[in-house]
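Colleague: Just the structure for this:
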Amino acid sequence: MSAISLTPARRELIAATAATGAIGLLAGALRAAGAGDSIRPFTIKIPQNEIAELRQRIAATRWPDQETVNDRSQGIQLARLQEIVRYWGTEYDWRKGEAKLNALPQFMTEIDGLDIHFIHVRSKHPEALPLIMTHGWPGSVFELLKTVGPLTDPLAHGGSPEDAFDLVLPSMPGYGLSGKPNGTGWAPDRIARAWAELMKRLGYERYVAQGGDWGAPVSSAMARQAPRGLLGIHINLPATIPAEVAAVLAAGGPAPAGLVEKERAAFRSLDTFYKKYRAYAALMGTRPQTIGYALTDSPAGLAAWMYDYNNGEPERWLSKDEMLDDVTLYWLTNSATSSARLYWETMGQSVLLATAQRTAEISLPVAITVFPEEVYAAPETWARRAYRNLIYFNEVSKGGHFAAWEEPKLFSAELRTAFRSLRPAQ
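Modeller: All right, here's what the predicted structure looks like:
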């Protein structure tokens, strides 16, 4: 069985131990057909010397010149990043982030030759609907943690027991605690097949899937593949860009004629995104190894690269500690290069264009929530063109690209409503 891709010292100190009661949570779900199917309880404990080395590297940061403009048009501003990095190296406590993960049942299992890390939380409600949720870049399972309570125990969070979910939260291959592919081919279609195998291995015969950012093309690939048991999907970065609009965006031309107001607004947002912020995807999609050298060697460089995503303002909704939990996980697991390769696997496409593929092949039910601060607000007219079995579409009043992280209560309420019609009759 392949080992998780961590340093030798860390392999010795990260123990696969069961959290209290964790084995009970998997009762009836472990398969004994062979070693490759085994599910191993997992706990993370990063050696203190690796945390000390991170702080030393932060303290030794060599800073560039200050930007020559008074805005973010050249990237994240020097003073802003220096403040974030100073806090990271002197006040931030990784052990608190580590404890957030270890407070939940975590597991490892080998699928398709690769170790997959996942969090598995069963609801106390017996009729809970199993749900697998997929994070994106530059995210991780951290971005989904605040939804665990509202989704698994809705009664305690303003919902009804009938809306409960069992949650499966995997780390994508090459991200965080999952193994790193040592060959090519781990694109959304392959990840989707791995997720279907994971749900089968856990004993789930009926389930739903959800994703934003890269989780959207993974969930969409699952819907195309329609594995046995998958009832439908919910996505919050939908593949709704019509082919003629995508062609104009790629060419840098003006908005096509005949668009209604919401479609014109969506085009303007997409045009701004492609002109100002898409460089990260182009670079990782064509030179993930090259950018990886810099991001792997410099904590400040990694923080800048991740922070500048989503218009450079993640702290509109996230605290410094929440943001740095994610950045630190990437650093400690050396995931900058391995995560970037997902863009290369999709031939340098951004998530938006990668998702806007083959939607006509999806016959399973699809639900969409549009968050106003997303890269673009997908118009319902485009959504209905893209998905022939659209069972739910809603525009909410707040939230952005990392919706589950930013607005967990609203996000959870949307999933309860979106999937209600797919639950078995009580």
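
Colleague: all contacts plus neighbour counts: C-alpha atoms, from now on.
Modeller: OK.

Colleague: do you know how far the residue nearest to the spatial centre of the chain is from Leu329?
Modeller: When Cα atoms, centre = their mean is applied to the chain, the residue found nearest the centroid is His135 (1.5 Å). Distance of His135 to Leu329, given as Cα to Cα, to the nearest Å: 14 Å.

Colleague: distance of the closest residue to Gln106 other than its chain neighbours from Gly89?
Modeller: Computed as Cα to Cα, 6 or more residues apart in numbering, the closest residue to Gln106 that is not its neighbour in sequence is Ile119, at 4.4 Å. According to Cα to Cα, Ile119 and Gly89 sit 28 Å apart.

Colleague: cool, and Asp71?
Modeller: Distance from Asp71 to Gly89, by Cα to Cα: 26 Å.

Colleague: Neighbour count: these two, which is higher?
Modeller: Between Asp71 and Gly89, counted using other Cα atoms under 10 Å, the more crowded position is Gly89 (19 against 10).

Colleague: If we go by neighbour counts, what in the helix or strand in which the more buried one is found is buried?
Modeller: Assessed by DSSP states H and E, Gly89 sits inside helix 78-90. Neighbour-count burial for helix 78-90 flags Leu81, Ile84, Val85, Tyr87, Trp88, Gly89 (criterion: 16 or more other Cα atoms under 10 Å).

Colleague: Surely the residue nearest to the centre of the chain and Pro217 touch.
Modeller: No - applying Cα atoms under 8 Å as the test, His135 and Pro217 come out as separate, 10.8 Å apart.

Colleague: Show me how far stretch 258-266 is from its chain's centre.
Modeller: Taking Cα atoms, centre = their mean, to the nearest Å, one finds stretch 258-266 lying 28 Å from the centre of the chain it belongs to.

Colleague: again with stretch 199-214
Modeller: For stretch 199-214, the distance to the chain centre is 14 Å (Cα atoms, centre = their mean).

Colleague: distance between the ends of it?
Modeller: 19 Å.

Colleague: ok, now stretch 37-49?
Modeller: Distance between the two ends of stretch 37-49: 34 Å, counting by Cα to Cα.

Colleague: what about that stretch, distance to the chain center?
Modeller: Distance, stretch centre to chain centre, for stretch 37-49: 20 Å (Cα atoms, centre = their mean).

Colleague: Show me what the strand ranked longest in the chain packs onto, helices and strands only.
Modeller: Looking across the chain with DSSP state E, the single longest strand is strand 114-121. On a contact count with 3 or more Cα pairs under 8 Å, 6 or more residues apart in numbering; DSSP states H and E, strand 114-121 meets strand 106-111, strand 165-170.

Colleague: please give me the structure for this one as well, since I'd like to look at both together:
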Amino acid sequence: MTDTTDIRPFRMQIDQSRLDDLDNRLAATRWPDELPGVGWSYGVPANYARRLADYWQTGYDWREAESRLNAFPQFTTQIDGQNVHFLHVRSPEPGALPLILTHGWPGSIAEFEKIIGPLTDPAAHGGDPADAFHVVAPSIPGFGFSGPTTETGWDLDRVARAWAELMHRLGYDRYGAQGGDSGSVISPTLGRLAPEHVVGVHVNGGLGFPTGDPAEFENLTPAELGRLAQYQDMDRSGYAIIQSTRPQTLAFGLEDSPAGQLAWIVEKFKEWTDPARELPEDAVDIDQLLTNVSIYWFTETAASSARLYKEGQKGWGATVDYSAIPTAWPCSRATGSSTHRGAGAQRRALVGVRSRRPLRRDGGARPAGAGHPGLLPIRARLVMVPHPVTDRVRRPRSRSPLRAARCRASRRAHPFATS
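Modeller: So this is what the prediction gives:
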């Protein structure tokens, strides 16, 4: 298939019949039984799923969410035979640095809604205009409004190549890359593929899969070893095993039942949000969570988004070339973070960014902007905004009270230093 390089404006516009169908399906849900007194240990409790589905049907307003997201300029283009949907929000600051944001599963571009403003217009949010970004936030092929993939081979490397082409089409020669979950692999890969263009990388949710090399375990703290053990925790990673082996079988339930799609996603929000919070909506805005679920439902991408795991599993634990692109990751105290410094240090130049607050949603794990939307823009600026004289990635500056209050940069000897 020959690609067209045309970039076309796009607006979300879900037909009312689709909304009515969702309501009818939720009302007709056949709910499973459950054992008494087991809580979340067997999965999402049925009584909790009922309450959440009832709010989705009677309290949540998709049209309001659709209107908010449509306030951001959106476009589609074709890359490598695949439709790619993306937000493109330019900063009012002429010297802003382009930044490409990449979500993961079960995320979407909706998770960036609350951070686009602080990133593109920091002055309007109490920040420094020199820290502004032009934001590009694509939907991974197979996710959301990019629509289902139509052929095999759409693994994380191919997504990174598509992002390099997207930034080229937009005319951006020098840019930063940020990503969480799958995006925390795609963004560093983009840096390896286009080192002459990527000035810095920021990730949340991981620094790669451990390969088993003993060097990766040297000098790790007990907390870091505990986080590393999550890769072998079948109770937490069962979803990934299913999606990486039988995504098509799983999709029959998720594509036909909105309650099934809701439960499959909300369980991850329970596991990957602040461990001090009892329920997902205690850590993440419930309407934002349901906007995310609704995007999966309305775009019918349960199957294709799960296929990303099937396509990518062959690369889990594979060795990659070392990247000299400065790469920042959050140093979170939250015990659930999957960030693995040992593996990351073998593959890229790292600088840790510390915070005094738990960073489960936008730091230690998974979607970047849902929990503490003010923190990601700060950390991204720390590693990626070029110095106006040297054009090198600059260190945090103590003169900013906002930075001093929330972040610290951890400078270590090679290979953790970025200079």
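
Colleague: For the two chains, what TM-score is obtained?
Modeller: TM-score of the superposed chains, computed with TM-score structural alignment, normalised by the length of the second structure, equals 0.84; 378 aligned residues with a Cα RMSD of 2.6 Å.

Colleague: Strands of the stretch 101-250 of the second structure, start to end?
Modeller: Using DSSP state E, counting those that start in this stretch, the strands of the stretch 101-250 of the second structure run over 133-138, 175-180, 198-204.

Colleague: ok, longest helix in the first structure?
Modeller: helix 261-276 (DSSP state H).

Colleague: Per the alignment, name the residue of the second structure opposite the residue nearest to the centre of the first structure.
Modeller: Aligning on TM-score structural alignment places His135 of the first structure opposite His103 in the second structure.

Colleague: that older thread, in terms of contact, does the residue nearest to Gln106 of the first structure touch Leu104 like I think?
Modeller: Yes - between Ile119 of the first structure and Leu104 there is a contact under Cα under 8 Å: 6.8 Å.

Colleague: and these two? which has more neighbours close in?
Modeller: Higher neighbour count among Ile119 of the first structure and Leu104: Ile119, with 21 against 17, using other Cα under 10 Å.

Colleague: how far away is the more buried one from Ser178 of the first structure?
Modeller: For Ile119 of the first structure, the distance to Ser178 of the first structure - Cα to Cα - is 11 Å.

Colleague: can you check Gly215 of the first structure too?
Modeller: Relative to Ser178 of the first structure, and taking Cα to Cα, Gly215 of the first structure is found at 15 Å.

Colleague: Now render the helices and strands packed on strand 114-121 of the first structure as TSV, adding mean neighbour count.
Modeller: Shown next, in TSV, are these (neighbours: other Cα atoms under 10 Å):
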stretch	mean neighbour count
strand 106-111	23
strand 165-170	24
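
Colleague: Reformat these into TSV and put distance to Thr43 of the first structure next to each item.
Modeller: Formatted as TSV, these follow (distance: least, Cα to Cα, whole Å):
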stretch	distance to Thr43 of the first structure
strand 106-111	7
strand 165-170	14
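
Colleague: how about those, which one is nearest Ala22 of the first structure?
Modeller: strand 106-111 (8.2 Å; Cα to Cα).

Colleague: The second structure: matching residues for the closest one?
Modeller: Going by TM-score structural alignment: strand 106-111 of the first structure matches residues 74-79.

Colleague: Need the residues that contact that stretch.
Modeller: For stretch 74-79 of the second structure, the external contacting residues (Cα atoms under 8 Å, 6 or more residues apart in numbering) are 3-11, 83-88, 146, 162, 165-166.

Colleague: again, only this time at 7 Å
Modeller: 3-11, 83-88, 162 (Cα atoms under 7 Å, 6 or more residues apart in numbering).

Colleague: returning to that earlier point: common neighbours of Ile119 and Ser178 of the first structure, please.
Modeller: Common neighbours of Ile119 of the first structure and Ser178 are not found (criterion: Cα under 7 Å, 6+ apart).

Colleague: And the helices in the stretch 301-419 of the second structure?
Modeller: Taking DSSP state H, counting those that start in this stretch as the criterion, the stretch 301-419 of the second structure carries its helices at 302-312, 341-345, 375-384, 401-406.

Colleague: Could you pull out the buried residues of the second one?
Modeller: Just to be clear, that refers to helix 341-345 of the second structure. So, applying 16+ other Cα under 10 Å, buried residues of helix 341-345 of the second structure: Arg341, Gly342, Ala343, Gly344, Ala345.

Colleague: Minimum distance to Ile325 of the second structure: which of the strands of the stretch 101-250 of the second structure has it?
Modeller: Nearest of the strands of the stretch 101-250 of the second structure (Cα to Cα): strand 198-204, 5.7 Å.

Colleague: Tell me, how many residues neighbour the alignment partner in the second structure of Gly211 of the first structure?
Modeller: Counting by TM-score structural alignment, Gly211 of the first structure lines up with Gly179 in the second structure. When neighbours are counted by other Cα under 10 Å, Gly179 of the second structure registers 25.

Colleague: Put together a markdown table for the helices of the stretch 301-419 of the second structure, with distance to His202 of the second structure on each row.
Modeller: As requested, those are exported to a markdown table (distance: least, Cα to Cα, whole Å):
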| stretch | distance to His202 of the second structure |
| --- | --- |
| helix 302-312 | 21 |
| helix 341-345 | 12 |
| helix 375-384 | 6 |
| helix 401-406 | 16 |
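
Colleague: still on that earlier bit, what are the buried residues along the longest strand of the first structure?
Modeller: Taking 16+ other Cα under 10 Å as the criterion, strand 114-121 of the first structure shows Leu114, Asp115, Ile116, His117, Phe118, Ile119, His120, Val121 as buried.

Colleague: Which residues does it contact?
Modeller: So strand 114-121 of the first structure is contacted by 2-4, 104-110, 166-171, 173, 177-179, 181 (Cα under 7 Å, 6+ apart).

Colleague: Quick check: the aligned residue for Pro365 of the first structure in the second structure?
Modeller: That one, Pro365 of the first structure, aligns with Pro326 by TM-score structural alignment.
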